[in-house]
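S.K.: Okay, structure incoming, though there's no sequence with it:
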């Protein structure tokens, strides 16, 4: 056999091997593509939130939490979470993501969820803004809000300060520290119960407030205008005389 024949045989063998390899790879790639398409279709059907990056009042943390909730229920991988979440970026946010992704080094490999989350928050919810939310949570007081309104606002802000709420006792103490004086004493007593939790304490505080306000309203209806003014003055004096910061 001449060198030319040997060379032709090797070239033919290489072509045959390439064909077989491609035949094996193509179905795998098609299967992966079909799987991702199916994932995306299921994801969109669950109506995840969108993020534009240009609207006033958009909450980046709320977007991430909403998307992550949907993704967790689907049981997808960390890489699939990052890819699916990127589909929910629109307008300015989509432009940012495209530029950020193009500037990533190829050596870093596919984008994982934690990397996507860190980059997204770094752009739209930097550390300084997060610190402001934490301060809002720490300093929140009921003031003129009802217990229900105060509870809702406290719950919304709590997502920015998870490290301050490491156990149920911390959650209840934070709630009581900002609640109005008219229900604080009862709340302080009830958090000592072993079966008490934050949700039950909020409901209990709301019931106490409604009972006291209802009693005041009935008393005002039974007396005249001049007596009403005196009663209001006494009520304000009593509130001012109550201790402001009882130990929890």
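M.R.: That came in fine, so what should we check first? If you're wondering where the values come from, they're calculated on a predicted model, not measured in any experiment.
S.K.: only C-alpha atoms for contact and neighbour calcs from this point on.
M.R.: Fine.
S.K.: all helices of this structure, in order?
M.R.: Here the chain has its helices, by DSSP state H, at 3-45, 60-74, 78-86, 91-103, 113-124, 127-139, 147-158, 168-178, 181-190, 198-222, 225-241.
S.K.: Please identify the buried residues of stretch 140-157?
M.R.: Buried residues in stretch 140-157, counted by 16 or more other CA atoms under 10 Å: 140, 141, 142, 147, 148, 150, 151, 153, 154, 157.
S.K.: Closest one to residue 20 out of those residues, please.
M.R.: Of all the buried residues of stretch 140-157, residue 157 has the smallest distance to residue 20: 58.3 Å, by CA to CA.
S.K.: so the closest one sits right up against residue 136, yeah?
M.R.: Yes - the criterion here is CA atoms under 8 Å, and residue 157 meets it with residue 136 at 7.4 Å.
S.K.: okay, now residue 171: neighbour count?
M.R.: Residues lying near residue 171 (other CA atoms under 10 Å) number 19.
S.K.: I figured it hits residue 199, correct?
M.R.: No - the criterion here is CA under 8 Å, and residue 171 misses it with residue 199 at 9.7 Å.
S.K.: try this one side by side with the last:
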């Protein structure tokens, strides 16, 4: 679903409607009962309610632990960002603000990238991810560019 929502401009309510349209049997009954108690209009709220129902506490705790200990390691920045986003939905209580989300992502980056970003104190997650990708490209280019520079001299 998330993949579809990245390319189609659905509103928050449309995302919920689209996702719940596919429910059948027990899931459909659960959803109708849930709607009687609460009008769920945002995707984030839907995911929270859905995961509380269909993911055991133990599984959520495992996902939270993976998120808390997540580091870039051998992943590319894009792979790290994807894993970060995937796990973050299970632990919104760990990163309740945009700035905290940005700092957590930054903290898990490899040292050569993190050192260059920390001084900037970028306020949003999107800005940190964008700058991390650009920084990695610059680091890579400078590594490949150095030998060429020496050959000219």
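M.R.: Yep, it's here. For clarity, every value in this text was computed on a predicted model and none was experimentally measured.
S.K.: when you align them, which residue in the second structure goes with residue 41 of the first structure?
M.R.: Aligned counterpart of residue 41 of the first structure in the second structure: none (TM-score structural alignment).
S.K.: And residue 41 of the first structure, how far from residue 74 of the first structure?
M.R.: 12 Å (CA to CA, to the nearest Å).
S.K.: quick one: which of the two has more around it?
M.R.: More crowded of residue 41 of the first structure and residue 74, by other CA under 10 Å: residue 74, with 14 against 11.
S.K.: roughly how far apart are the nearest residue to that one once chain neighbours are set aside and residue 67 of the first structure?
M.R.: Excluding the flanking residues, the one nearest residue 74 of the first structure by CA to CA, 6 or more residues apart in numbering is residue 43, at 7.8 Å. Separation of residue 43 of the first structure from residue 67 of the first structure (CA to CA) stands at 9 Å.
S.K.: Name the residue in these two with the higher neighbour count.
M.R.: Neighbour comparison, residue 43 of the first structure and residue 67: the larger count goes to residue 67, with 22 against 19 (by other CA under 10 Å).
S.K.: Report the two of the buried residues of stretch 140-157 of the first structure separated the most.
M.R.: The span of those, defined through CA to CA, is set by 147 and 157 at 15.3 Å.
S.K.: residue in the first structure matching residue 65 of the second structure?
M.R.: In the first structure, the residue matched to residue 65 of the second structure (TM-score structural alignment) is residue 135.
S.K.: same deal with residue 55 of the second structure?
M.R.: Per TM-score structural alignment, the equivalent position to residue 55 of the second structure in the first structure is residue 125.
S.K.: and its match, how many residues sit next to it?
M.R.: Around residue 125 of the first structure there are 15 residues (other CA under 10 Å).
S.K.: Next, find the distance separating it from residue 98 of the first structure.
M.R.: Taking CA to CA, one finds residue 125 of the first structure at 18 Å from residue 98 of the first structure.
S.K.: just residue 29 of the first structure next, same as before
M.R.: Using CA to CA, we find residue 29 of the first structure at a distance of 24 Å from residue 98 of the first structure.
S.K.: ok, now residue 113 of the first structure?
M.R.: From residue 113 of the first structure over to residue 98 of the first structure the distance is 16 Å, taken as CA to CA.
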